[in-house]
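*Asks:* 3D model of this:
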Amino acid sequence: MRNIIGEICQTFEPDVFIDTVNDYACFYKFPEEANTTVKGVIEKYRMKRESEEARKRQQKEMQILQRKIKQEKAAQIRAEEEIKLATAKIEKQNYEMNELIRRQKMTIKEKIAEAKMLHKIESESCYNFAFAGHTKTGKSSLINSIRGIDDKESTAAKVGIVETTQIIQKYPYYVDKLKNIEVNFYDIPGSGTLSHHTSQYYQEKGLCAFDCLFILIQETFCEEEIKFAIEALKHNQKVAFIQSKCDILLTNRKKQKIITTIDQTAVDEFLEKLKENRISEIRKSNISQLHRIPCFYVSSFNLYNLKNGFELDPDVRYNENELLEFMASEIKFSRNTIL
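*Replies:* Have a look, this model is predicted:
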């Protein structure tokens, strides 16, 4: 009997042992029968334990198999995605290469005609200005200022802390004395971003379609602006540079204590330094035609106030009047329009 109980103790957990002993106690008066019963109970629980262990092993193996299948499926999906991306990249490269070859075979006239079709431009009855250049150079604010409307108006070009113009937008420009001709401003997304690369900016945006291209320059004159201007000259396009944040640049100089006050003398001296920088950078290109491209240094705030007859604060002027006169002159002489 002790041997049987000892076997039970070594084989089962305490709760199982108690149940087994209780079963055994029922047959205490019949040793042989009890002995047989206890052994039967032991065998019963042994088989149950083995069955449970087998079930757990099978469950674990199933989980391992499921994880493996899941991992293989994920790897297959990743491989398919990589193939798709690689295929798309190759197709894009092939398209760009074919497009480059096609454009190289085109004449300037054909390129301009294609760009006009892209923007749905009809040049006989309208004059079109495009405002392009590096991102965050104030293109949209400048367009609003020349049109004499506030940035918050519903018809205004969108402005913001981050680059807000993602597609080319068209805005009408009304001139009181203008007769029989429509004038449009085109706000071009800024270059130098992941969405709008500098290398093919002029070609991809179809900038040769516009009658006059305004290239907005950064704080200092950069290679980027020169490249755009060279492309414009190649396409016999009227082009001009604009720095639209002169007031902000001058205010920063005052904050840095480079100047003590902002008056017309300070403005004139500052503009002279900006012009010197532009001439110096253009000289490095060894392209003499670039020196003949006009450059206007303006304040968008001044333009807005001038267009609406408001007082200037501070009472200084940059090249706002010269810019407006240039635009009127281009419209007049290019379309033989009397203003």
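*Asks:* CA atoms for contacts and neighbours, from now on please.
*Replies:* OK.
*Asks:* any chance you could map the helices in the chain?
*Replies:* 2-11, 14-25, 31-105, 108-119, 139-147, 201-204, 223-234, 246-255, 264-285, 300-308, 320-335 (DSSP state H).
*Asks:* Most tightly packed of those?
*Replies:* The highest mean neighbour count among the helices of the chain, using mean count of other Cα atoms under 10 Å, belongs to helix 139-147: a mean of 25.
*Asks:* now the angle from that helix to helix 300-308?
*Replies:* 20 degrees (axes from the mean of the first three to the mean of the last three Cα atoms, to 10 degrees).
*Asks:* hmm, who's touching helix 139-147?
*Replies:* Under the criterion Cα atoms under 8 Å, 6 or more residues apart in numbering, residues 131-133, 150-151, 156-159, 165, 173-174, 185, 187, 216, 244, 300-301, 303-304, 307 lie in contact with helix 139-147.
*Asks:* Mind checking which of those residues are buried?
*Replies:* Among the contacts of helix 139-147, those scoring as buried are 131-133, 151, 156-159, 165, 173, 185, 187, 216, 244, 300-301, 303-304 (criterion: 16 or more other Cα atoms under 10 Å).
*Asks:* Please provide the structure for the following sequence as well, for comparison with the first:
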Amino acid sequence: MDDIAFEVITEAEIDEIRRHVDEHGLSGLPGLVQNKMRDWQDVPLSIALVGEAAVGKSSFINSIRGLTADDEGSAPVGTGDVTREPTKYCHPYNEQLVFWDLPGVGTPRFPQDKSYLGRVGYSNYDFFLLLSDDRFTSKDIWLAREIESLKKEYFFIRTKIDDAMESAEYTERDFSESRVLERIKKNCKDNFTAGQLKKRPVYCIDCYDKHKWDYSKLMEDILVSLPELKRNTLVLSLSPLTKGVIKSKTMVLRKRVPMVAMASGIQGACTSLIPIPLLGGAIGVSLDIALLATEVTFYLKQYGLNDESLQELSAGTNKPLDYFKDALKDGSAIMTSRQSVKTFLMNMIKSEAAEESVKRVPIELTRFVPYLGALVGGTANFVTAYYMMIKMIDDLEKDAMKVIDAVIDATSSGVD
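*Replies:* From the prediction side, this is the model:
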């Protein structure tokens, strides 16, 4: 089995568990952990989109929320209507993550002057996305300068690149996709220089194909720009749009493991749970399987590997469900076993020798062994759960990458 890199449990996490046990006993520990696991849904994150009418703001809002124009709650696409007031669109998985479609600047209702940002409530937004389907206009440049003066983050997004490519392919004798992209970006950056803006990238995207051009890079740079708590909110709210988002999910999910493993081990050791015997006559372990199953079910949804997510992917790509199941036929054991999550975890526990799991845990954990031993009845419970969850995350990340590859292959080859 490949070596697995572990997250190091922190002093703060141990202290939090210790305080809770001292004050409330063990009975409420799983609830504490589950509440902490939902903390990301309590951190508000507001993203403002601005640009002229029909530049693709609604399409982008739907795309990043994992919706199509036909889905309930989606932003209306192709209506040509001008946004008259800031319009709010919550993410379907997390109402604290909000996208705002802002009115374009320079209209009679929202003139290009110092009152604009105040009237659209600029202070309420964490960062701005400036979209254009052609050249960034003088209005866009003015708005960018105002945002810079307020020390707010923003990103330039050039939309409808598929249309630009199609036009160039028909009109240019020596068509080159890379040259078209280079020309588009140079044109935009020349405008920025003329407008005396700081140098920053231009992200060329197609809202309907998240695996082309700069969509993935845009997501990665947005995530890097955010403070940790807001970054976690965005990462765990997004569907697995790109490989970059999937890797970000893995980083966040791994940080949850120590608390989950400790709660499961403590609950298992201090209740009437029957120890699960390990292979080879090794000592059994007592774990809260229900708590672990809830966490793994969350992983499956995060990586887009649960039945509902795969069915939505099938419908959204017009590919049969079996197409994506075939992509996972050589995937991880949980995706190929056809067992319930609880049954799979029980069998996984039985197949893991506790002493083998202990060997794989980093030396940094040993300083907590006395405390773990007192609560968990030895380290076997904690270590087994810890090892299982880390391995599960790493395996599911690989599965999610397989699904992304299948989507890319289908899109590029036209496979039905």
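*Asks:* After superposition, what is the TM-score?
*Replies:* The TM-score (TM-score structural alignment, normalised by the length of the first structure) is 0.51; 193 aligned residues with a Cα RMSD of 2.8 Å.
*Asks:* Which members of the buried ones among the contacts of helix 139-147 of the first structure occur in strands, if any?
*Replies:* Among those, the members falling in strands (DSSP state E) are 131-133, 173, 185, 187, 216.
*Asks:* for the helices of the first structure, which one sits closest to Phe210 of the first structure?
*Replies:* helix 108-119 (7.6 Å; Cα to Cα).
*Asks:* out of the helices of the first structure, which comes closest to Pro294 of the first structure?
*Replies:* Proximity to Pro294 of the first structure, assessed across these by Cα to Cα, is greatest for helix 320-335 (9.3 Å).
*Asks:* how much does that closest one stray from the second structure?
*Replies:* When the second structure is superposed, helix 320-335 of the first structure averages 2.7 Å from its matched positions, counting by mean Cα distance after the TM-score superposition for the first structure.
*Asks:* Show me what that helix is packed against.
*Replies:* Packing partners of helix 320-335 of the first structure (3 or more Cα pairs under 8 Å, 6 or more residues apart in numbering; DSSP states H and E): strand 295-297.
*Asks:* let's see 7 Å
*Replies:* Of the remaining helices and strands, none touches helix 320-335 of the first structure by 3 or more Cα pairs under 7 Å, 6 or more residues apart in numbering; DSSP states H and E.
*Asks:* what residues does it touch?
*Replies:* Contacts to helix 320-335 of the first structure, defined as Cα atoms under 7 Å, 6 or more residues apart in numbering, come from residues 127, 296, 298, 303, 338-339.
*Asks:* quick revisit: pick the one among the ones in strands among the buried ones among the contacts of helix 139-147 of the first structure closest to Ser195 of the first structure.
*Replies:* Nearest to Ser195 of the first structure among these, counting by Cα to Cα, is Gly133 at 13.9 Å.
*Asks:* Map the closest one onto the second structure.
*Replies:* Under the alignment by TM-score structural alignment, Gly133 of the first structure pairs with Gly51 in the second structure.
*Asks:* Tell me how many other residues crowd Gly66 of the second structure.
*Replies:* Using other Cα atoms under 10 Å, the number of residues around Gly66 of the second structure comes to 20.
*Asks:* The residue most central in space within the second structure: helix or strand, and which one exactly?
*Replies:* Taking Cα atoms, centre = their mean, the centroid of the second structure lies closest to Val235, which sits 3.0 Å from it. Following DSSP states H and E, one finds Val235 of the second structure within helix 228-237.
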